[in-house]
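Colleague: show me the folded form of this:
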Amino acid sequence: MAGEILDNKGRGEAGWHWPAIHPEGRKFGLIAVAVSLVFLVLLDWGIIGWPLMLLSVGVFAFFRDPERVVPQGESAIVAPADGLVTQIEDTEPPLEMQIDDGSGYPGLPAGQVTRISIFMTVFDVHINRTPVGGTVRRVVYIPGKFMSAELDKASAENERQHILIERSDGLRLGFTQIAGLVARRIVPFVKPGDIVAKGQRVGLIRFGSRVDVYLPAGTDPKVMIGQTIIAGETVLAEIGERGLIEGISQ
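Modeller: Next up, the predicted model:
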């Protein structure tokens, strides 16, 4: 059951099962199945129908929505997306997250912070989750291009959506959903004023994309470029903790 409180004392049963399919994707999967059945049953064109049936399975798999065990430490910032860490660099947060938007709530402070970029292929889970719990202060959609999400300039030129979360202690953290070559729709699940728990689902991007996370000032990442991470489970950073980490490529 989604949201059920679990412990580590042996509750539950072991065994693989197909993850739930998010409602946003069920209609696309059913449409693909219906089209494949037309070719298989009505037209008897198996050469087209069977590949379409395989495509239907792929569509359902794309919108899979597995449960995640979210770290509950107060200082932990968790990954908002499944995928590969492709960039870690110091930069200014997007202007849309800094300027006064008339809401009465401040944006992110100006100054250099660390940005972690997570690239999602079409094979990754595309449900995005909030890195911290708190109140949604901004959801800013910006139309743009559809260049490869792996490019650095995709952060400023591609279609994207900024989400700003404010914790109960006043700390603010922003992250950005970025469309890519194949992705053509960013779907939000939240709006300003919503209260979200850490690791809660906040949106998805259809068919390949990227998510950028802007760490608070004075916080260094605990992940490395080339690392594969899991939304809602991998700890990207601990708030206020500094220090270089090193890994071994294997």
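Colleague: contacts and neighbour counts: CA atoms only from here.
Modeller: OK.
Colleague: what about the strands in this structure?
Modeller: Ranges of strands in the chain, per DSSP state E, are 76-78, 83-91, 113-120, 127-129, 134-142, 160-166, 172-179, 186-188, 195-196, 201-205, 209-214, 228-229, 235-238.
Colleague: so which of the ones you listed is nearest residue 222?
Modeller: strand 235-238 (5.0 Å; Cα to Cα).
Colleague: tell me what that closest one is packed against?
Modeller: strand 76-78 (3 or more Cα pairs under 8 Å, 6 or more residues apart in numbering; DSSP states H and E).
Colleague: need the strands of the chain in TSV (columns: distance to residue 66 and mean neighbour count).
Modeller: Listed next are the strands of the chain as TSV, based on distance: least, Cα to Cα, whole Å; neighbours: other Cα atoms under 10 Å:
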stretch	distance to residue 66	mean neighbour count
strand 76-78	16	25
strand 83-91	14	18
strand 113-120	16	23
strand 127-129	9	24
strand 134-142	23	20
strand 160-166	22	24
strand 172-179	20	27
strand 186-188	18	17
strand 195-196	18	18
strand 201-205	11	20
strand 209-214	19	27
strand 228-229	14	18
strand 235-238	18	21
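Colleague: the structure of the following sequence is requested for comparison with the preceding one:
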Amino acid sequence: MSILASIRKTIPPVHREGYPFIAIAAVLTLVIFLVSTFWGMLALGLTVWTALFFRDPQRVTPIREGLVVSPADGVISQITLAIPPRELDLSDTPLLRVSVFMNVFNVHVNRAPVTGRVARIAYKPGIFLNADLDKASEDNERNGFIFQTAFGPVGCVQIAGLIARRIVCFVREGEEMGAGERFGLIRFGSRVDIYLPPGTRLLVAEGQLATAGETMIADFAAQGGRDTAYRVS
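Modeller: As a prediction, this is how the structure comes out:
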């Protein structure tokens, strides 16, 4: 293996959305170095962090019909029953909701949790509370998706956080997507909620770490799963 190939394998690629931010940080770092070596080193650290924030590593998605994979890197911060956002027009009754919280050190490229058609995309402006708070699902800026699958519709909502001020969408309504494919990105700390149809078997627990496109969140194929007996604590 060549040195270049080894570097490419070790260092994950950066998503193109990050290029302007990295360039700005790099230029500012050079300018600051002309003034102060100490502050220049701090600025260099910030530039490196910016590049790491926008990293977009390859993922290996489990291939089996009926699996739901995590749409985001982070921690399973909450599992509860909740009514989906009204703009999605998904359900008037509570559905099983799994929330994945991303801190500023996680990969922020989001991936489709299921294979299916993007039946709806609904953006809603809002405020910027800490994304880990339960009311962030209602009050924060968000972008919601409905993925139509053979097992029913699945809701997926990108939620901006206290620091995140920009939600980026890569897809359009009507597109067909495979589980694990990139559909969006949230800049600088945020959360993604997944709303699952009745009868879905849950495969994760609160506090568990999740990897976008790889961690199995739920299973449609095993009907009569944990959600039918789930109770909000």
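Colleague: please state their TM-score.
Modeller: The TM-score (TM-score structural alignment, normalised by the length of structure 2) is 0.90; 219 aligned residues with a Cα RMSD of 1.6 Å.
Colleague: re earlier: let me have the strands of structure 1 in a markdown table, extended by distance to residue 98 of structure 1.
Modeller: Listed next are those as a markdown table, based on distance: least, Cα to Cα, whole Å:
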| stretch | distance to residue 98 of structure 1 |
| --- | --- |
| strand 76-78 | 20 |
| strand 83-91 | 13 |
| strand 113-120 | 13 |
| strand 127-129 | 22 |
| strand 134-142 | 11 |
| strand 160-166 | 10 |
| strand 172-179 | 10 |
| strand 186-188 | 21 |
| strand 195-196 | 21 |
| strand 201-205 | 21 |
| strand 209-214 | 12 |
| strand 228-229 | 28 |
| strand 235-238 | 22 |
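Colleague: quick one: contacts for residue 214 of structure 1?
Modeller: 93, 113-116, 173-175 (Cα atoms under 8 Å, 6 or more residues apart in numbering).
Colleague: quick check, nearest of those residues to residue 225 of structure 1?
Modeller: Of those, the one sitting nearest to residue 225 of structure 1 (Cα to Cα) turns out to be residue 116, at 8.9 Å.
Colleague: could you find the closest non-adjacent residue to the residue most central in space within structure 2?
Modeller: Computing the C-alpha centroid of structure 2 and ranking residues by Cα atoms, centre = their mean puts residue 72 first, at 3.2 Å. The shortest distance from residue 72 of structure 2 to any non-neighbouring residue, by Cα to Cα, 6 or more residues apart in numbering, is to residue 212 (4.2 Å).
Colleague: give me every residue that touches that neighbour.
Modeller: Per Cα under 8 Å, 6+ apart, neighbours of residue 212 of structure 2: 59, 69-73, 110-111, 180.
Colleague: now the end-to-end length of stretch 49-59 of structure 2.
Modeller: End-to-end distance for stretch 49-59 of structure 2, by Cα to Cα, to the nearest Å: 21 Å.
Colleague: what range in structure 1 does that stretch sit on?
Modeller: Stretch 49-59 of structure 2 lines up with residues 58-68 of structure 1 when matched by TM-score structural alignment.
Colleague: list the buried ones in that stretch?
Modeller: Within stretch 58-68 of structure 1, the residues that qualify as buried are 58-65, counting by 16 or more other Cα atoms under 10 Å.
Colleague: contacting residues for residue 136 of structure 2?
Modeller: 128-130, 159, 161.
Colleague: let me redo that: residue 199 of structure 2
Modeller: When contacts are counted by Cα under 8 Å, 6+ apart, residue 199 of structure 2 touches 220, 223-228.
Colleague: that one pairs with which position in structure 1?
Modeller: Per TM-score structural alignment, residue 199 of structure 2 is aligned with residue 218.
Colleague: before we move on, what about residue 167 of structure 2?
Modeller: By TM-score structural alignment, residue 167 of structure 2 lines up with residue 186 in structure 1.
Colleague: surely its match touches residue 158?
Modeller: No - look at residue 186 of structure 1 against residue 158 with Cα atoms under 8 Å: they stay out of range, at 11.5 Å.
Colleague: what do these two both touch?
Modeller: With Cα under 8 Å, 6+ apart, residue 186 of structure 1 and residue 158 have common neighbours 178-179.
Colleague: please enumerate the helices of structure 1.
Modeller: 23-37, 46-62, 95-98, 154-157 (DSSP state H).
Colleague: now those as JSON lines including distance to residue 138 of structure 1?
Modeller: Shown next, in JSON lines, are those (distance: least, Cα to Cα, whole Å):
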{"stretch": "helix 23-37", "distance to residue 138 of structure 1": "23"}
{"stretch": "helix 46-62", "distance to residue 138 of structure 1": "27"}
{"stretch": "helix 95-98", "distance to residue 138 of structure 1": "8"}
{"stretch": "helix 154-157", "distance to residue 138 of structure 1": "17"}
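Colleague: and residue 73 of structure 1, which of those helices is closest to it?
Modeller: helix 95-98 (25.6 Å).
Colleague: list the buried ones in the closest one?
Modeller: 96-98.
Colleague: contacts made by that helix with the rest, please.
Modeller: Against helix 95-98 of structure 1 from outside (Cα under 8 Å, 6+ apart): 106-110, 138, 140, 162, 164, 174.
Colleague: identify the farthest-apart pair in these.
Modeller: Going by Cα to Cα, the pair spanning the contacts of helix 95-98 of structure 1 furthest: 110 and 140, at 17.8 Å.
Colleague: and stretch 172-189 of structure 2, how far apart are its ends?
Modeller: Distance between the boundary residues of stretch 172-189 of structure 2 (Cα to Cα) amounts to 24 Å.
Colleague: which among the contacts of helix 95-98 of structure 1 gets closest to residue 51 of structure 1?
Modeller: Closest to residue 51 of structure 1, out of all of the contacts of helix 95-98 of structure 1 and judged by Cα to Cα, is residue 162, at 37.2 Å.
Colleague: quick check: the closest one vs residue 198 of structure 1, distance?
Modeller: Counting by Cα to Cα, the gap from residue 162 of structure 1 to residue 198 of structure 1 is 17 Å.
Colleague: do residue 13 of structure 1 as well
Modeller: Residue 13 of structure 1 is 25 Å from residue 198 of structure 1, by Cα to Cα.
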